[in-house]
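# Sequence unavailable; structure follows:
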């Protein structure tokens, strides 16, 4: 039985050159106005270094992207015959793609009245979905030597066409009716850092707060891993942290007494026992929920994200990924780095698993960044899951090597709103 990647339309866009105290628990409430002074200096430096944009532009584009997300949700139904997707262009202009058709004028008026630019496209999203289906139907008929090379299919919203992600680009020959489909390399696992030298130390405690991006170690089934904390959250039972599912070395026992243990990581040394993995998901969605111990839960009662040891960024809500949106990640290996959302709603095979409804960015992430946070403005967007350069020791090296191969660094992530939707009662801590 062959893989089926076209269960959802995927959207791929081109990249441009590119304190916290106890927090209120608010799910999609209107946040208080955000000031540029809310952004820590390390994040402002990353925005200037990586994207050459100001803090004001970062916050403005984050807000514009969510206006587009709301418009797209309605337009996808109301103007299905002509709607071709939404994105932010290189200048941060919120843009709606529309194909020719009977609904074009009505859709254009609606988009322009909402303050968006309109770009004419050759095909609607519906037409591109049909092309995706044709591609997937063809893959179902292929022998393993061909079908197993393909790791995902997607729609490129900015270029208004279809792409294929393949393990071996040179080894894939598409049929004539798919001659216009572009082929890109597939991602690989963003693996946690293995750690055979980690051992619990009895009686070690640290009362300070733990934030998204801070380091932790997971121990289970004789294996130790180094990862990054994700967003602090809350459910009906109290504080939790949302991180990556592949950071759990004993996934089958999550939620039981044999679940993997989580410890604070202080350099190469283990600190306080923080809790256990209560729920772990790896197929379809890559995320895990860490349940703190009674002694440690107060350390998770904040709404912060940071580079380890630096000033925090207060999280004020959640965001849906929109192509072209500026996004910054934090993690224990590479700290803050900023780029753009390049793809949304992707189904892509990563190793032996399929990440469904994920999104990708043109960010570099390395081993140890797994599970860390991706934000736009002060909004939580996703959890770091996979990278095409995770095996390199430095992002500078990764950028050079991938460039020689005709590629660029990519980080794939699980949308935070998808995780919340799968877990009723779970909310991100905001303030």
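Nice, thanks for sending it over. Computed from a predicted structure; not experimentally measured.

# Could you use CA atoms for every contact and neighbour count after this?
OK.

# Hmm, residue 178 is touching residue 135, no?
Yes: in this structure, residue 178 is within contact of residue 135 by Cα atoms under 8 Å, at 7.3 Å.

# Can you show me the strands along the stretch 1-150 of the chain?
Along the stretch 1-150 of the chain, counting by DSSP state E, counting those that start in this stretch, strands occupy 11-12, 83-88, 94-99, 117-121, 150-156.

# Redo these as CSV? Include mean neighbour count.
What follows is those, written out as CSV (neighbours: other Cα atoms under 10 Å):
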stretch, mean neighbour count
strand 11-12, 28
strand 83-88, 28
strand 94-99, 25
strand 117-121, 18
strand 150-156, 27
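
# Serialize those strands to a markdown table and add fields for distance to residue 108.
Supplementary listing: those in a markdown table, determined by distance: least, Cα to Cα, whole Å:
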| stretch | distance to residue 108 |
| --- | --- |
| strand 11-12 | 21 |
| strand 83-88 | 10 |
| strand 94-99 | 8 |
| strand 117-121 | 7 |
| strand 150-156 | 21 |
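
# Pasting the second one now:
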């Protein structure tokens, strides 16, 4: 989002987009320039293969994960007969016990039971690489996870318990990545421009909340908001706040947004936010349920990218493909952390929005 009263940087070309992302990936993932570019190329191919196979494999689909070192995509499946199809498409097949639908059903059962849980459980998510649902607990609270699994009546053989040092929190103090003010009380970050406004995190403001660009030249109103349950928001902007297909790279430029093709687990992902700027890491899991103090949120994507308060709502992208908006997490950009984002697809579908693209 840019204001029509201020000059805006032109969105990068495709080559410029790759160069800007590669620079951040070199810094945050420890890659050389050539390695970063090669990884982006491999990930682009993996996104296409992933989308094709997910549709073709149907109920036997059990998830996928990308290996950044080898550049290869592995697709898990419950049907032995599907391995040739996977290999022919250019991915590595792996036969597992539980389908994605079965793991998601376990997550749904934990969601229903977990809304009643107290302190000690941070959340849970389906891990496609482990072919299990992981329940995260604070140190010393493993018994709480065992009780949750028993009370939910799910298969304990499909569940793993892992420790975390912090309870997740929301990242809000109250062109993508730019700050906006919430009713004069705090800041969040713009996610992505849509026709007539932008998407952001739902916890940044309820429907009817007035917002403004930080310089005050553009104003808008939260038209749609869901939180908790989901963490999605939509701001309708006035004519002075012009939607542009760009994300702030916090290096003096922007990265163009060409679409919203979903990236697999293991793919690199970068985010933009007003507090900490532009950072990169990897997608670690999808379908995460998070137990925030303010309420439970389902179907978030888990990453190893850092973020801090004020980054909420900001943009997540792989290459030039929009992935989602910042929700919350744990840690910070000094020591590192875990951050969750609300996927972009459900926001566009739920609110009937059209992403602005280059």
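Looks like it came in fine. A quick note: this is a predicted structure, and the numbers were derived from the prediction, not measured.

# TM-score them against each other, please.
The TM-score (TM-score structural alignment, normalised by the length of structure 2) is 0.83; 335 aligned residues with a Cα RMSD of 2.9 Å.

# count of neighbours near the aligned residue in structure 2 for residue 290 of structure 1?
Mapped onto structure 2 by TM-score structural alignment, residue 290 of structure 1 lines up with residue 235. Number of residues near residue 235 of structure 2 (other Cα atoms under 10 Å) recorded here: 29.

# List the residues that contact residue 235 of structure 2.
197, 198, 199, 200, 220, 221, 222, 223, 224 (Cα atoms under 8 Å, 6 or more residues apart in numbering).

# Which of those residues fall in helices?
When these are checked against helices (DSSP state H), there are no matches.

# Going by distance to residue 177 of structure 2, which of these wins?
Among the contacts of residue 235 of structure 2, residue 200 lies closest to residue 177 of structure 2 (Cα to Cα), at 9.7 Å.

# isn't that closest one right up against residue 313?
Yes: Residue 200 of structure 2 lies in contact with residue 313 (Cα under 8 Å); the separation is 4.2 Å.

# Those two: which has the busier surroundings?
residue 313 (38 against 33).

# quick one, what contacts the more buried one?
With contact taken as Cα under 8 Å, 6+ apart, residue 313 of structure 2 is in contact with 177, 188-191, 199-202, 204, 273, 325-327.

# Give me the secondary structure label for it.
coil (DSSP: H, G, I helix; E, B strand; the rest coil).

# Please report how far it lies from residue 251 of structure 2.
20 Å (Cα to Cα, to the nearest Å).

# How about residue 18 of structure 2?
On the measure of Cα to Cα, residue 18 of structure 2 and residue 251 of structure 2 end up 14 Å apart.

# which of these two has more neighbours?
residue 18 (20 against 10).

# That one corresponds to which position in structure 1?
Per TM-score structural alignment, residue 18 of structure 2 is aligned with residue 39.

# For its match, which non-adjacent residue is spatially closest?
Nearest residue to residue 39 of structure 1, sequence neighbours excluded (Cα to Cα, 6 or more residues apart in numbering): residue 313, at 5.8 Å.

# okay, and the common contacts of residue 200 and residue 313 of structure 2?
189, 190, 191, 325, 326.

# Sitting in strands, which of the residues you listed do you find?
189, 325, 326 (DSSP state E).

# Okay, buried residues for the longest helix anywhere in structure 1 please.
Using DSSP H, we find that the single longest helix of structure 1 is helix 55-78. Residues 55, 57-59, 61-66, 68-69, 71-72, 75-76 are the ones in helix 55-78 of structure 1 that count as buried (16 or more other Cα atoms under 10 Å).

# Please apply the same query to stretch 383-403 of structure 1.
Buried-residue list, stretch 383-403 of structure 1, by 16+ other Cα under 10 Å: 383-390, 392, 395, 398-399, 401.

# Repeat that for stretch 38-47 of structure 1.
Buried, per 16+ other Cα under 10 Å, within stretch 38-47 of structure 1: 38, 39, 40, 42, 43, 44, 45, 46, 47.

# any idea which element the aligned residue in structure 1 for residue 183 of structure 2 lies in?
Mapped onto structure 1 by TM-score structural alignment, residue 183 of structure 2 lines up with residue 219. Using DSSP states H and E, residue 219 of structure 1 falls within strand 215-220.

# Which stretch of structure 1 lines up against the longest strand along structure 2?
Longest strand of structure 2, by residue count under DSSP E: strand 277-292. The alignment of strand 277-292 of structure 2 onto structure 1 (TM-score structural alignment) covers residues 335-350.

# just how off-centre is the matching stretch within its chain?
Offset of stretch 335-350 of structure 1 from its chain centre (Cα atoms, centre = their mean, to the nearest Å): 5 Å.

# Same check on stretch 135-151 of structure 1?
With Cα atoms, centre = their mean, you get 27 Å for stretch 135-151 of structure 1.

# Tell me the buried residues in that stretch?
135, 136, 139, 147, 149, 150, 151.

# Looking at the ones in strands among the shared contacts of residue 200 and residue 313 of structure 2, which is nearest residue 162 of structure 2?
So of those, ranked by how close each gets to residue 162 of structure 2 (Cα to Cα), first place is residue 326, at 23.1 Å.

# gap between the closest one and residue 291 of structure 2?
16 Å.

# do residue 338 of structure 2 as well
14 Å.

# The two: which is more packed in?
residue 291 (25 against 21).

# Please verify my assumption that the more buried one contacts residue 123.
Yes: with contact defined as Cα under 8 Å, residue 291 of structure 2 reaches residue 123; the gap is 5.3 Å.

# Residue 403 of structure 1 should be in a strand, yeah?
No: applying three-state DSSP, one finds residue 403 of structure 1 to be helix, outside a strand.

# Can you show me the helices along the stretch 251-358 of structure 2?
Using DSSP state H, counting those that start in this stretch, the helices of the stretch 251-358 of structure 2 run over residues 344-351.

# ok, average deviation of whichever strand or helix holds the match of residue 290 of structure 1 from structure 1?
In the assignment (DSSP H and E), residue 235 of structure 2 maps to strand 232-237. Compared with structure 1 after fitting, strand 232-237 of structure 2 deviates on average by 1.6 Å (mean Cα distance after the TM-score superposition for structure 1).

# when you compare where that strand runs with where helix 344-351 runs, what's the angle?
Orientation check (axes from the mean of the first three to the mean of the last three Cα atoms, to 10 degrees): strand 232-237 of structure 2 against helix 344-351 gives 60 degrees.
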